[in-house]
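> sequence and computational prediction follow.
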Amino acid sequence: MSLLTYHARTKHRPQRYAAGPETLDWDAQPDPFRRYAGAQQVALPLPAAQRRTPWAALFAPGAIPPAAPTLESLGLLFELSLALSAWKQAGPDRWAVRCTPSSGDLHPTEGYLLARGVAGLPDGLHHYTPELHALERRASLAAAPGTAPALAVGLSSIHWREAWKYGERAFRYCQLDAGHALGALRYAAALLGWRLHDLRPGHEAIARCLGLDRPEDFADAEPEEPDLLLAVDFGAPVEVHWQGLHDWQGRANRLDAHPMYRWPVIGEAARASRAQAEAPATAGSAAPSTSTSTSTSTSTSAAAAATAPAAAPSAHADAESLIRRRRSAQRFDPTARMPAQRLWPLLAALQPRRGDAAVLPWDALPQPPAVQAVLFAHRVDGLAPGAYLLPRGADGAGDGALASLQAVLPHLDWQRVAEAPGPLWRLALHERLPAALRTLSCHQALGAHAVFVIALLADLAPVRTEPARYRALLREAGLAGQVLYLEAEAAGLAGTGIGCYFDDEVHALVGLPAEPVAGAQWQVLYHFSVGQALRDERIRTEPPYPHRSPASPPP
């Protein structure tokens, strides 16, 4: 099965949704936490509450000097990316929310750490367990006297966590979630003065480095699909060799003892989209045969990024609180409005480059930007209700995307919005846009009551010859969602990712043709809504780690 066939097969339609479970037993929901029984644990510190870093400092070159790799800094890295941010309770129901958003709060993404030379942490592979904010030691690393400290972070997906609720569409959501997690890690790394480099060693090498190719450690537990392996650059040139893992310990827990459905098409899509080993875009190399090696020295592009002007941040909030209080809005105030001047910084944050340099968090992507943004403005004072294209690229035209879309959509307005400080093109005016987007967002009020909605779309035609590009496009869309989540919070608003929409009907609203035109096949990958959240007073908020800290979480 080709990936374009999978994408078409998993579209929601007004007449029928993509194949999914006919019923859900909420009392039998899969365990939200993966654990490795028998693995030794190292508790991580929780330093975020004692820090107050201005949000703007993350975007100011040199404002945050690189921190040393210690248990304290690792604690912050994971606390502000993959950790719990609070517990919620409504009546008898209690659930955790995390710094990283997830489709349906199901959290299929697992985090791993490869570490060498960190005091108090044995060299080797560790699994991060957000339930305890601790590292579970999975394997030891062969001794290498005199080697400088080195770190790499790995991400994987447990497809069943999403498939349990969403069926065949789950592979899409897992990749969007991986993009959110990548963004969360990049922001957290910036608070330490660190950068991340995607090593791109290929599927087999990631599986080997993260111990995901060991069936004896999983038995009847749900498997994990390797996603990413990221080298951590904390300022000093380091040559890292992640080989010689031994003394394996821990067995994965089973999350769902009695699964009611099977969705084999998810595995087919995963196998079809797996990447082969390739040389990373930044300095260093990956050797998939027996090891993964990289030099995390500061590259020319990193030096350029350090001098590139950054987008103006939306507010002066402190980054630690902003990240920990991020929530997916459940309801929006349908009367809320915002001035266009508050919108421009949010749109600017979606631009991946300033001049020739990639900027935070887009510098974590190894490939050029390929996802474009269509803005549906509902109640933005100074911007007429309608659809607008935000080309994402250094040249103001989405690096060719603008010309491609103009060729596909010649009948639209294509008027440049003079008031916008960056490139923004009006496609069409829509007086009844909120009602239309409510219907097209699977009848969710989040589409109608938002101040604005952004549809993230990409040309899927290259996926025919580059199957791994499918994952890359979905991850980039997820990363854009993470940017919008945090920028919305910084602007005093809230956001919600919308994965449920009627694909082809959204295309029709934008004007995209059903068949490829001029070799392009533009498809919507993700929706994101921003508005003024309404708080549900019936839900009580509790600290994320009450047994370890008396501090209350941000509301």
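Nice, thanks for sending it over.

> alpha carbons only for contacts and neighbour counts from here, please
OK.

> wait, residue 127 touches residue 133, no?
No. Between residue 127 and residue 133 there is no contact under Cα atoms under 8 Å: 10.5 Å.

> who's more crowded, these two?
residue 127 (26 against 23; other Cα atoms under 10 Å).

> name the SS class of the more buried one, please.
strand (DSSP: H, G, I helix; E, B strand; the rest coil).

> how about residue 181?
Criterion first, three-state DSSP; result for residue 181: helix.

> so how far is residue 265 from the nearest residue to it once chain neighbours are set aside?
Counting by Cα to Cα, 6 or more residues apart in numbering, the nearest residue to residue 181 once its immediate chain neighbours are dropped is residue 100, at 5.8 Å. Going from residue 100 to residue 265 by Cα to Cα, to the nearest Å gives 26 Å.

> do the same with residue 155
22 Å.

> the two - which one has more neighbours?
residue 155 (22 against 17).

> and that one, how far from residue 59?
25 Å.

> could you do residue 148 as well?
28 Å.

> and residue 37, by the same measure?
In terms of Cα to Cα, residue 37 sits 41 Å off from residue 59.

> okay, the two: which has more neighbours?
residue 59 (22 against 13).

> hmm, that one is touching residue 360, no?
Yes. Contact criterion Cα under 8 Å: residue 59 and residue 360 qualify, at 6.9 Å.

> does residue 525 count as helix, strand or coil?
Relying on three-state DSSP, one would call residue 525 strand.

> which residues in the stretch 251-400 of the chain form strands?
251-252, 293-295, 338-339, 353-354, 357-358, 371-377, 380-381, 386-390 (DSSP state E, counting those that start in this stretch).

> buried deepest among these, which one?
strand 371-377 (a mean of 26; mean count of other Cα atoms under 10 Å).

> so what's the residue nearest the centre of the chain up against?
Residue closest to the average C-alpha location in the chain (Cα atoms, centre = their mean): residue 180, at 1.2 Å. Contacts for residue 180 (Cα atoms under 8 Å, 6 or more residues apart in numbering) come out as 100, 101, 102, 475, 478, 479, 480, 481, 482.

> in a markdown table, list those residues along with secondary structure.
As requested, the contacts of residue 180 are exported to a markdown table (three-state DSSP):
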| residue | secondary structure |
| --- | --- |
| 100 | coil |
| 101 | coil |
| 102 | coil |
| 475 | helix |
| 478 | helix |
| 479 | helix |
| 480 | helix |
| 481 | helix |
| 482 | helix |
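
> all helices for the chain, in order.
Here the chain has its helices, by DSSP state H, at 3-9, 71-79, 159-166, 170-190, 203-209, 264-272, 300-307, 319-325, 340-348, 401-408, 433-440, 445-449, 469-490, 503-510.

> and here is the other one:
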Amino acid sequence: MNALEYHLRTRHFPNRFAKSLGYLDWENQPSPYKSYFEAEQIPLKKITPPKKTYEKLYLKNEPNPINLETIALMLRYSLAINAQKVYGPSSWYVRVNPSSGNLHPEETYIIFKNGVYHFNVKNFSLELLAKSDKNIIENGFLIILNSIPLRESWKYGERALRYCLLDSGHAIAALRFSTNLLGWNMKKARIEKEYFLSKFNFHQNEEEIFEAAFFVFEDKIPDIDLKILKNLEFKTAYSPLSKEKVRWEIIFESAKKLKDETKSEFIKKDISFLPSAFDAYEIIDNRRSALGFKQKYLPKNDFLDILDKTLHRKIPPFDVEITANLIDFLIFVNRVEGIESGIYYFDRKKAKLSLIEKGDFSQSAKFINCVQDLGSDSAFTINMIAPIPTNENYKSIMFESGMIGHILYLEAEAKGVRGCGIGCFFDDLITKEILNDEKKIATYGFSVGVPLIDERIIKL
């Protein structure tokens, strides 16, 4: 099944949702944490970061030395646990990076100097999977991002591959902002994935899907000796994530056909910043998905500034060169001071906002987004759209959607409001009914507004 066939088959409709189990098998919910029990555990230090002004998320920073302490700082402010939600007798952890349903399909591996490591999120440690007498990589390190679809398909069934790709986009953007604050560069690693992943034994209990790999460095792309890597002995035994599982063949059949051959295209438009009351690390650490919204207005300048930050410039996070500037926005403006309520189209290549129709369409935004109040109560709600995908660009399209979502999360926090990603929407109502364009697909939704306070959050 090719990318387009997969995306069309996993659409939601008002009278029919994409295929799933139809219930939540709580006895067999996959663990969101993976641990290699035979590997040596290397605890990471939690370091208080320096103060960085908000705009430093996007601008160049002075480089820090690359070592385990600074790698720990990078992970702490991109992929780590940083809070707990408590509701009655139940509690669960939440992380710096967003994920649909807080299910977190991502797994992170790092090749640094002479070691291959897995990031153990729960313990905030690195697990040494393999070690060499000689350095595998010089002048930086390599990050590998994978997904375990089982964590998403447990709840979302066939649509899970979409969420794996979107969550990978979130993770890529989170890593890029974090590496940039440390003064490092991060670029897509263009090496044959089968060659350097052959020893990782990702198929022992649950299947992992390779998503992307990135070099992280100060000024020169690292040298990596794949021959050393290929000959290493790996300790890859890990505990099963669930007792029983349902394997959705469509996910793995479709994922195998996806390529990664996108060429990045950037717009040339100067960036400017509105002042923020929060510093960069504070914004990252405070990011949460809004529980709901108060029906209050957002200033026009904040709205326009948020849109501006999503433009595909050659700065973080898009400078990792894994996206192609293919996403535009259908926007429901519900409550923005100085802008008439209505449906708008935002062309990201031209940085142009156009009115489609005036009026209060907040209830339409609610219905289209699976009848969720997030659509109607927000200041504005975005539905991201893209051209008909191919096997070559589908990953890039979904990564870009997730990366934009992460920008929207941080920008909302910088403005003192909050955002929430929306993965559930009625695809055809967006593309066929409103846009009247069968050559577009809907990829992701996002709302921004004044949040209801989630009293369950305990910062860690």
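On my side now, so go ahead. In this text the structure is predicted, and so the values were computed from the model without any measurement.

> about what we covered before: could the helices of the first structure go into CSV alongside distance to residue 18 of the first structure?
Listed next are those as CSV, based on distance: least, Cα to Cα, whole Å:
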stretch, distance to residue 18 of the first structure
helix 3-9, 7
helix 71-79, 34
helix 159-166, 8
helix 170-190, 10
helix 203-209, 28
helix 264-272, 12
helix 300-307, 42
helix 319-325, 33
helix 340-348, 31
helix 401-408, 27
helix 433-440, 14
helix 445-449, 20
helix 469-490, 18
helix 503-510, 11
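
> quick one: map residue 381 of the second structure onto the first structure.
Counting by TM-score structural alignment, residue 381 of the second structure corresponds to residue 453 in the first structure.

> if I look at that match, how far off is residue 208 of the first structure?
40 Å.

> which one of the two has more residues nearby?
residue 453 (28 against 20).

> how about that one, what does it touch?
375, 376, 377, 378, 447, 527, 528, 529, 530.

> try it again with 10 Å
373-378, 387, 434, 437, 446-447, 495-498, 527-531 (Cα atoms under 10 Å, 6 or more residues apart in numbering).

> chain neighbours aside, what residue packs nearest to it?
residue 529 (4.3 Å).

> quick one: the one you found and residue 456 touch, right?
No. Between residue 529 of the first structure and residue 456 there is no contact under Cα atoms under 10 Å: 11.3 Å.

> what sits in contact with each of the two?
Contacts common to residue 529 of the first structure and residue 456, judged by Cα under 10 Å, 6+ apart, are 375, 481.

> who has more neighbours out of those two?
Using other Cα under 10 Å, the more surrounded residue of residue 529 of the first structure and residue 456 is residue 529, with 28 against 24.

> what lines up with the more buried one in the second structure?
In the second structure, residue 529 of the first structure lands on residue 447 (TM-score structural alignment).

> ok, back up a step: neighbours of the residue nearest to residue 181 of the first structure, how many?
29.

> quick one: it and residue 188 touch, right?
No. Residue 100 of the first structure is beyond contact range of residue 188, at 11.1 Å (criterion: Cα under 10 Å).

> residue in the first structure matching residue 299 of the second structure?
So residue 299 of the second structure corresponds to residue 339, using TM-score structural alignment.

> tell me the contacts of its match?
With contact set as Cα under 10 Å, 6+ apart, residue 339 of the first structure has these partners: 379, 380, 381, 382, 383.

> can you check residue 298 of the second structure too?
Contacts of residue 298 of the second structure (Cα under 10 Å, 6+ apart): 334-338, 378-380, 415, 417, 448-450.

> count of neighbours near residue 162 of the second structure?
Residue 162 of the second structure - counted by other Cα under 10 Å - has 24 other residues nearby.

> what's the counterpart of it in the first structure?
Using TM-score structural alignment, residue 162 of the second structure sits opposite residue 172 in the first structure.

> same deal with residue 417 of the second structure?
Alignment note (TM-score structural alignment): residue 417 of the second structure maps to residue 493 of the first structure.

> excluding chain neighbours, what is closest to that match?
Nearest residue to residue 493 of the first structure, sequence neighbours excluded (Cα to Cα, 6+ apart): residue 532, at 5.2 Å.

> same thing with residue 83 of the second structure?
That would be residue 459: by Cα to Cα, 6+ apart, it lies 4.3 Å from residue 83 of the second structure.

> test my guess that residue 91 of the first structure contacts residue 540.
Yes. Using Cα under 10 Å, residue 91 of the first structure is in contact with residue 540, at 9.0 Å.

> with neighbour numbers in mind, choose between those two.
The neighbour count for residue 91 of the first structure versus residue 540, taken as other Cα under 10 Å, is higher for residue 540 (13 against 8).

> list the contacts of that one.
87, 88, 89, 90, 91, 94, 555.

> and of these, the nearest to residue 240 of the first structure?
residue 87 (37.7 Å; Cα to Cα).

> how about the residue nearest to residue 181 of the first structure, what's its partner in the second structure?
Match for residue 100 of the first structure (TM-score structural alignment): residue 97.

> my guess is its match meets residue 178, correct?
No. Using Cα under 10 Å, residue 97 of the second structure is not in contact with residue 178, being 11.1 Å away.

> what residues are shared contacts of the two?
Going by Cα under 10 Å, 6+ apart, residues that sit against residue 97 of the second structure and also against residue 178 are 77, 78, 79, 172, 284.

> the first structure: which residue goes with the first one?
Spelled out, that is residue 77 of the second structure. Using TM-score structural alignment, residue 77 of the second structure sits opposite residue 80 in the first structure.

> please tell me how far that match sits from residue 193 of the first structure.
14 Å.

> ditto for residue 508 of the first structure
Counting by Cα to Cα - residue 508 of the first structure and residue 193 of the first structure are separated by 44 Å.

> have a look at those two and say which one is more surrounded.
Counted by other Cα under 10 Å, residue 508 of the first structure and residue 193 do not tie: residue 193 has more neighbours, with 20 against 11.

> map that one across to the second structure for me.
Under the alignment (TM-score structural alignment), residue 193 of the first structure maps onto residue 183.

> residue contacts, the nearest residue in space to that match that is not next to it in sequence?
Spatial nearest neighbour of residue 183 of the second structure, excluding adjacent residues (Cα to Cα, 6+ apart): residue 63 at 3.8 Å. Contact analysis of residue 63 of the second structure by Cα under 10 Å, 6+ apart lists 179, 180, 181, 182, 183, 184, 185, 217, 218, 219.

> which of the residues you listed sit farthest apart?
181 and 219 (14.7 Å).

> between the two, point out the one with more neighbours.
Taking neighbours as other Cα under 10 Å, residue 181 of the second structure and residue 219 compare with residue 181 leading, 27 against 13.
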